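**Q** Predicted model follows, preceded by the sequence.
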Amino acid sequence: MSIEYNLDGRNGGTTKPSGVTSYFLFLAACVTVSIGVVPVAIFVLSLIRPCMPPIISGLIFSACQSWGDDGGFGFLFRTGVGFFEWYTWTIITGIVSFVIMLMLLYPVEIKLLLITMMGRNRRNNRCIALKEYRTLQLLSNFHNFAFYYPAMAIVTGAVMICGSIALYVVISSADIVPLPVVILFSIVAFDFFLIIHGIFKIVSYPYIKSVDFIHLVKNGKYTKWDLQFINSCPLQNYCWVMADSSIN
């Protein structure tokens, strides 16, 4: 946030990469809706279908004969289970949203802002562009440390597995399972579809744009010392962060 504030203030608060704000706000809105809708849907499901997965009462108690059965549970019991499920799913969706939006996507947005500033300062002020390149490299290292192996592999695998399961239920069992379950898994499948085809793609943008910047530097009017400074930045070996910064 400090980096974003400094970059924004340096140019009068008007410097923002084209299109970044729109899709970031769209994804943030989708996450916010999911945090509000999923726990409420689980709570309502606990009241009307207490034996239906993923409601805990339907998984623990043997009184349930089918998903549509009420299990003989009273209203107070259903309400108690509903509040427990609402709290649990609020925590789950909140943690997932925090990891995806703040730990994964927000640093990527700051990197894109830095790369945009470097491109603008490349001709006007070479020293500022090189300083921002070093800042980008340090931010990339911190981001890598947060998702050091096997953290990113676990996040990617968990997202793909959960998305595949939700999509499989929607496609193969839509005419078998009750409508509330179909709606719930449809919301989950849509969220993971956005993560896989939206957020994971956005995460690759700093690498692509940094490659373009390296080519611009290589073909630009930079001194030998400038090139040595950029070469002094360690190579980025992890998936999305930056390009190979070697310039020959």
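**A** Received, thanks. Residues are numbered from 1 along each chain as shown.
**Q** contacts and neighbour counts: CA atoms only from here.
**A** OK.
**Q** Name the residues that touch stretch 123-133?
**A** By CA atoms under 8 Å, 6 or more residues apart in numbering, the residues outside stretch 123-133 that reach it are Leu114, Ile115, Met117, Met118, Gly119, Asn121, Arg122, Asp226, Phe229, Ile230.
**Q** Quick check: closest non-adjacent residue to the residue with the largest distance to the centre of the chain.
**A** Centroid-distance maximum for the chain: Gly72 at 41.2 Å, with CA atoms, centre = their mean. Of all residues not flanking Gly72 in the chain, Ala63 sits nearest, at 7.3 Å (CA to CA, 6 or more residues apart in numbering).
**Q** what about Phe24, distance to Ile55?
**A** According to CA to CA, to the nearest Å, Phe24 and Ile55 sit 33 Å apart.
**Q** ditto for Ile3
**A** Distance from Ile3 to Ile55, by CA to CA: 44 Å.
**Q** now do Ile202
**A** With distances taken as CA to CA, Ile202 is found 34 Å from Ile55.
**Q** go on, Leu114?
**A** The value you get for Leu114 to Ile55, if CA to CA is used, is 46 Å.
**Q** which one of those two has more residues nearby?
**A** Ranked by neighbour count (other CA atoms under 10 Å), Leu114 and Ile55 place Leu114 first, with 24 against 20.
**Q** wait, isn't that one in contact with Leu136?
**A** Yes. With contact defined as CA atoms under 8 Å, Leu114 reaches Leu136; the gap is 6.5 Å.
**Q** Now do the shared contacts for those two.
**A** If you check Leu114 and Leu136 against CA under 8 Å, 6+ apart, no residue is contacted by both.
**Q** and here's the other structure:
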Amino acid sequence: MGAILMPFMAVIYSLLRPCMPPVLTSVIFPNCKSWDDDAGTSFSARLFGSIMMGCVAFPLLTTVIFSIAVVMVYPTVVKLVLIQTMMRDLNRQTENTLLMSTYRILQILTDMHNSVLRQPITATLVGAITICQTFALYILITATSIVPGVVVFFFFMIALEMFIIIMGAFKILANPFLRSVELLYYMERKSGSKWGKRFVRSCPPSKVTLGDGKFFDRATSLVIWRTSVDYLITFLLT
């Protein structure tokens, strides 16, 4: 919800407070003396600035939502559904040959997903989210008594959304690896033939790549959050 509200907030700010960063008109209007100033502009000029801000904010929002929800999370959910189906079939004593062929489908889906998330897409996205989280927290800690309340609320929404992405969406990306490791363990135990056990050992777990040879696992969300906090501490000490 916050991600949807932020572009509308930016449009309203540019209409009511044209000199308030990060509104684009704050660097366009030359007569801005303070954040509360209207630069002596007419309503039509502020309306034009708010339309410009909307043309920037809404495509940016669409890009972020598409990158997180469609490119990263949705294929992961599909893989989780496939793994859950295989676990249910395994409990029903389904033939191993059918499960093995289904797991090959999972591998193909994983390879296709990782081919989209190769360098530098995932690394850039994770880095951008980490930096946004760091700067939003920095503003909230150091400038709360200086900047207007609306700006504090804006950065609070950014920090909250970045926290949800790190601890929510990135946590979901680790689930295919955890679930597939468990699935392969039970498949090997219930495989009667040596050929079946050998086949299961040759199957790698389903991993969502980070683009640099690493992948999302149980601790990835905490590592990204710790990195953001480390950057924040560095900025506070400088």
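**A** Nice, thanks for sending it over. This structure is a prediction, so every number in the text was calculated from the model and none was measured.
**Q** counterpart of the residue farthest from the centre of the first structure in the second structure?
**A** Gly72 of the first structure maps onto Gly40 of the second structure when the alignment is built from TM-score structural alignment.
**Q** Could you pull out the helices in the first structure for me?
**A** For the first structure, helices defined by DSSP state H occupy the ranges 2-10, 20-48, 56-60, 75-97, 106-124, 126-146, 151-172, 179-194, 200-202, 205-219, 224-231.
**Q** looking at the ones you listed, which is buried most?
**A** Mean neighbour count (mean count of other CA atoms under 10 Å) peaks for helix 106-124 among the helices of the first structure, with a mean of 20.
**Q** now it and helix 126-146, what's the angle there?
**A** 160 degrees (axes from the mean of the first three to the mean of the last three CA atoms, to 10 degrees).
**Q** related to what we said a few turns ago, I'd like to know how many residues surround the residue nearest to Gly72 of the first structure.
**A** 14.
**Q** Does it touch Gly71 like I think?
**A** Yes. Ala63 of the first structure sits in contact with Gly71 when judged by CA under 8 Å, with a separation of 5.1 Å.
**Q** Let me know how buried the residue mapped onto Thr223 of the first structure from the second structure is, in neighbour terms.
**A** Matched across to the second structure, Thr223 of the first structure falls on Ser193, judged by TM-score structural alignment. By other CA under 10 Å, 11 other residues sit near Ser193 of the second structure.
**Q** likewise the one 10 residues further on?
**A** Cys203 of the second structure has 15 neighbours, counted by other CA under 10 Å.
**Q** Would you check how far apart it and Met187 of the second structure are?
**A** Using CA to CA, Cys203 of the second structure is found at 11 Å from Met187 of the second structure.
**Q** same deal with Thr124 of the second structure?
**A** On the measure of CA to CA, Thr124 of the second structure and Met187 of the second structure end up 36 Å apart.
**Q** Report the separation between the residue lying closest to Asn144 of the first structure once chain neighbours are set aside and Arg78 of the first structure.
**A** In this structure, Asn144 of the first structure finds its nearest non-sequential neighbour in Tyr238, 7.0 Å apart by CA to CA, 6+ apart. Per CA to CA, Tyr238 of the first structure is found 47 Å from Arg78 of the first structure.
**Q** Any figure for the gap between the spatially most central residue of the first structure and Leu139 of the first structure?
**A** Nearest to the mean C-alpha position of the first structure, counting by CA atoms, centre = their mean, stands Ile100 at 2.7 Å. Noted for Ile100 of the first structure: a distance of 17 Å to Leu139 of the first structure, by CA to CA.
**Q** so how many other residues sit close to the counterpart of Met101 of the first structure in the second structure?
**A** Matched across to the second structure, Met101 of the first structure falls on Ala69, judged by TM-score structural alignment. The tally of other residues near Ala69 of the second structure (other CA under 10 Å) stands at 13.
**Q** hang on, the earlier thing: and the match of Thr223 of the first structure, how far is that from Leu99 of the second structure?
**A** Distance from Ser193 of the second structure to Leu99 of the second structure, by CA to CA: 14 Å.
**Q** ditto for Cys19 of the second structure
**A** Separation of Cys19 of the second structure from Leu99 of the second structure (CA to CA): 62 Å.
**Q** what stretch of the first structure lies opposite stretch 144-161 of the second structure in the alignment?
**A** Going by TM-score structural alignment: stretch 144-161 of the second structure matches residues 174-191.
**Q** Identify the residues contacting that stretch?
**A** With CA under 8 Å, 6+ apart, stretch 174-191 of the first structure has contacts from 30-31, 34, 38, 41, 45, 68, 162-164, 166-167, 169-170.
**Q** Could you dump those residues into TSV and include distance to Val177 of the first structure?
**A** Output for the contacts of stretch 174-191 of the first structure, formatted as TSV (distance: CA to CA, whole Å):
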residue	distance to Val177 of the first structure
Cys30	25
Val31	26
Ser34	22
Val38	18
Ala41	16
Leu45	13
Gly68	10
Cys162	18
Gly163	18
Ser164	17
Ala166	13
Leu167	13
Val169	9
Val170	9
